[in-house]
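> Can you look at this prediction? I've put the sequence above it.
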Amino acid sequence: MKKILFALLFMLTPVLAQAAGGGNIHLDSADIDLQNKDSLRRGAKLFTNYCLSCHSAQFQRYNRMARDLGMTDDQVINNLMFASKEVGETMTIAMPGEQAESWFGVNPPDLSLTARSRGPDWIYTYLRSFYLDDSRPFGVNNLIFDKVGMPHVLWQLQGFQQPVYETTVDEEGKEHKAIVDLELVEQGSMSPAEYDQAARDLTAFMTYIAEPIRLERKRIGLWVIGFLVIFTILAYMLKKEYWKDVH
């Protein structure tokens, strides 16, 4: 019995560690709709214009995106392809990793699976949590990614935010400052509501590229579950028929 309990605790250790590592960071609900193709197309435009310069999405092909988002190959070629030549290519970037590392201090990661590893709520909150910080190389920091190594590439849309601090005193009389809110000090080309929608659209697109088959998988899954339910009922009735004379 002790061995079984030990084995269960050993298997749960990574889960408990992940939960403990999450801290007290509040994540806003992205509330995305992967069936809203207009939102996905807007997110694709934002991604290719603002993200694809440094970050690749090498597991996603342009022509697959065109088919899923209700676009023609010509529309993708003329509006969303800047670094690739063929519509059947994956969403890679032209910037070599060595140069990126020398410029930014780190090679920008591929974003194909970010929505699966971080979650849509994390991406949505991250896009809305940049704030001015003179101590950082690019002059900005992020609430949920402290000491972030990238600039706020969407600043022209959102504008700039500054942190609102709250000072508390502990039992030893020491003061501690903590960020409790962000306030807009310079508005961009979008209103706060418009930028929130843009962040939601970009989050939806990144969630889509993380698993393009997601909606189809869920649709097929419902049919499979329905089949198993019907099959279970028929199998049970057949079992009762076969064993009725025995019982």
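Cool, the structure landed.

> CA atoms for contacts and neighbours, from now on please.
Noted.

> ok now the top helix by length along the chain, how far from the chain's centre?
Ranked by residue count, the top helix of the chain under DSSP state H comes out as helix 214-243. Centroid displacement of helix 214-243 relative to its chain, using C-alpha atoms, centre = their mean, to the nearest Å, is 34 Å.

> ditto for stretch 48-67
In this view, stretch 48-67 has its centroid 14 Å away from the chain centroid, taken as C-alpha atoms, centre = their mean.

> Contacts for stretch 27-44, please.
Where contact means C-alpha atoms under 8 Å, 6 or more residues apart in numbering, the residues beyond stretch 27-44 that reach it are 69-70, 80, 120-122, 124-125, 198, 200-206, 208, 215.

> Span of that stretch from start to end?
End-to-end distance for stretch 27-44: 23 Å, by C-alpha to C-alpha, to the nearest Å.

> Could you give me the buried positions within stretch 60-68?
The neighbour-count check on stretch 60-68 (16 or more other C-alpha atoms under 10 Å) flags Gln60, Arg61, Tyr62, Asn63, Arg64, Met65, Ala66 as buried.

> Near Asn78, how many other residues are there?
Counted by other C-alpha atoms under 10 Å, the residues lying close to Asn78 total 9.

> what do you get for Leu8?
Other residues near Leu8 come to 11 when the count uses other C-alpha under 10 Å.

> any idea which residue sits dead centre in the protein?
Computing the C-alpha centroid of the chain and ranking residues by C-alpha atoms, centre = their mean puts Ala115 first, at 3.0 Å.

> one more structure, for comparison:
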Amino acid sequence: MKKLVAIVLISVLPALGLAAEGHDVELHKAPVNLQDKVSLQNGAKLFVNYCMGCHGLEYLRYGRMAEDLNMPEEAVAKYLNFASDKIGDPMSNAMHAEDGKAWFGNPPPDLSLEARYQGSDWVYSYLIGFYEDESRPYGYNNKVFPSVGMPNVMASLKQELGEEEFNAAMGDITNFLTYAAEPIAAKREHLGVYVLLFLAILLIPAYLLKKEYWKDVH
């Protein structure tokens, strides 16, 4: 029962604008496009290299990601899977919860469902929302999540890319996390196009049949 309630809340809260953090902050629109494989692939690469040292994706497996994002399993195993020797394993990290709590105040959360719980706009706004704050232990604060314990691990990347390209890169990570939260969504969207086309075609004989049945009714 508790799991059912949690699933309902994860699905409903973003739609109501009641995400746990940052619901009173103006959020930036996330550039989410689940059909953009290049963006998703780049987001996966950036996530593994910059985020996965602390955060995992327990509900997503390397093999599923490789299949969905059109990535060769050999490349995923060689360049993206640093925590396991099996393509079928979940995308977990090696950090122990006790270590995470000692270093950051709380264990870094698993991000499998973060985009569904907080919403894609929240995730994107959070990623681009870090700013310098000398009062904080790591020298940075966040506009969306004030006093967050997470260091700004993207600071060097922003200096390297510049603001515009950096925001695009954070958009790719957000796109990937949106996919990770519901891997079937892209296929469902694709299938939905064919369903609508079928219904549009079916409308024609249905209309003609209706005219035939009612032609003698005055």
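Thanks, I have it. Values in this document were obtained by computation on a predicted structure and should not be read as measured data.

> What does the TM-score come to for these two?
Both chains were compared after superposition, and using TM-score structural alignment, normalised by the length of structure 2 their TM-score is 0.81; 203 aligned residues with a C-alpha RMSD of 2.5 Å.

> on that earlier part again, nearest to Gly105 of structure 1, of the buried residues of stretch 60-68 of structure 1?
Of all the buried residues of stretch 60-68 of structure 1, the one with the least separation from Gly105 of structure 1 (C-alpha to C-alpha) is Gln60, at 26.0 Å.

> residues contacting that closest one?
By C-alpha under 8 Å, 6+ apart, Gln60 of structure 1 lies in contact with Thr90, Met91, Ser112, Ile209.

> Out of these, grab the one that's most surrounded.
So for these (other C-alpha under 10 Å), the most neighbours sit at Ile209, 24 neighbours.

> Structure 2: which residue goes with that one?
Under the alignment by TM-score structural alignment, Ile209 of structure 1 pairs with Ala180 in structure 2.

> and its match, which of the three is it?
helix (DSSP: H, G, I helix; E, B strand; the rest coil).

> so it makes contact with Ser112?
Yes. Taking C-alpha atoms under 8 Å as the definition, Ala180 of structure 2 is a contact partner of Ser112 at 6.0 Å.

> Can you pull the residues that touch both of those two?
Shared between the contact lists of Ala180 of structure 2 and Ser112 (criterion: C-alpha under 8 Å, 6+ apart) are residues Leu57, Leu60.

> Just the buried residues of the contacts of stretch 27-44 of structure 1.
69, 80, 120-122, 124-125, 198, 200-206, 208.

> wait, which of the residues you listed is closest to Ala17 of structure 1?
Distance to Ala17 of structure 1 across those (C-alpha to C-alpha) is lowest for Trp122, with 18.2 Å.

> Confirm that closest one sits in a strand?
No. Going by three-state DSSP, the assignment for Trp122 of structure 1 is helix, not a strand.

> Roughly how far does it sit from Arg217 of structure 1?
With C-alpha to C-alpha as the criterion, Trp122 of structure 1 and Arg217 of structure 1 are 23 Å apart.

> Same question for Ser191 of structure 1.
In this view, Ser191 of structure 1 and Arg217 of structure 1 are 37 Å apart by C-alpha to C-alpha.

> Ok, Leu228 of structure 1 next?
The gap separating Leu228 of structure 1 from Arg217 of structure 1 is 16 Å, by C-alpha to C-alpha.

> need the contact list for Gly88 of structure 2.
For Gly88 of structure 2, the set of contacting residues under the criterion of C-alpha under 8 Å, 6+ apart consists of Arg61, Tyr62, Gly63, Arg64.

> what number of residues lie near Gly43 of structure 1?
By the criterion of other C-alpha under 10 Å, Gly43 of structure 1 has 23 neighbours.

> Report the secondary structure element holding it.
If you go by DSSP states H and E, Gly43 of structure 1 is part of helix 37-46.

> all helices of structure 2, in order?
If you assign secondary structure with DSSP H, the helices in structure 2 sit at 2-16, 37-46, 62-68, 73-75, 97-104, 114-117, 120-127, 155-161, 163-181, 185-214.

> Off-centre distance for the third one?
Read it as helix 62-68 of structure 2. Taking C-alpha atoms, centre = their mean, one finds the center of helix 62-68 of structure 2 at 15 Å from the center of the full chain.

> got it, and the fourth one?
For helix 73-75 of structure 2, the gap between its own C-alpha mean and the chain's C-alpha mean amounts to 22 Å (C-alpha atoms, centre = their mean).

> distance from that helix to structure 1 after superposition?
Following the fit onto structure 1, the mean deviation recorded for helix 73-75 of structure 2 is 0.9 Å by mean C-alpha distance after the TM-score superposition for structure 1.

> Could you do the second one as well?
Plainly put, helix 37-46 of structure 2 ends up 1.5 Å away from its match in structure 1 on average once the two are laid over each other (mean C-alpha distance after the TM-score superposition for structure 1).

> between the lengthiest strand in structure 2 and helix 163-181, what angle do the directions make?
Here the longest strand in structure 2 is taken by residue count, with DSSP state E as the criterion, and it is strand 57-61. In this structure, strand 57-61 of structure 2 runs at an angle of 70 degrees to helix 163-181, with axes from the mean of the first three to the mean of the last three C-alpha atoms, to 10 degrees as the basis.

> Could I get the contacting residues of Pro120 of structure 1?
Contacts for Pro120 of structure 1 were tallied using C-alpha under 8 Å, 6+ apart; they are Ala30, Thr203, Ala204, Thr207.

> And Gly171 of structure 2, by the same measure?
Taking C-alpha under 8 Å, 6+ apart as the definition, contacts of Gly171 of structure 2 comprise Ala30, Pro31, Val32, Gly43, Tyr124.

> quick one: which two of the contacts of Pro120 of structure 1 are the most distant?
Largest separation among these by C-alpha to C-alpha: Ala30 and Thr207, giving 10.6 Å.
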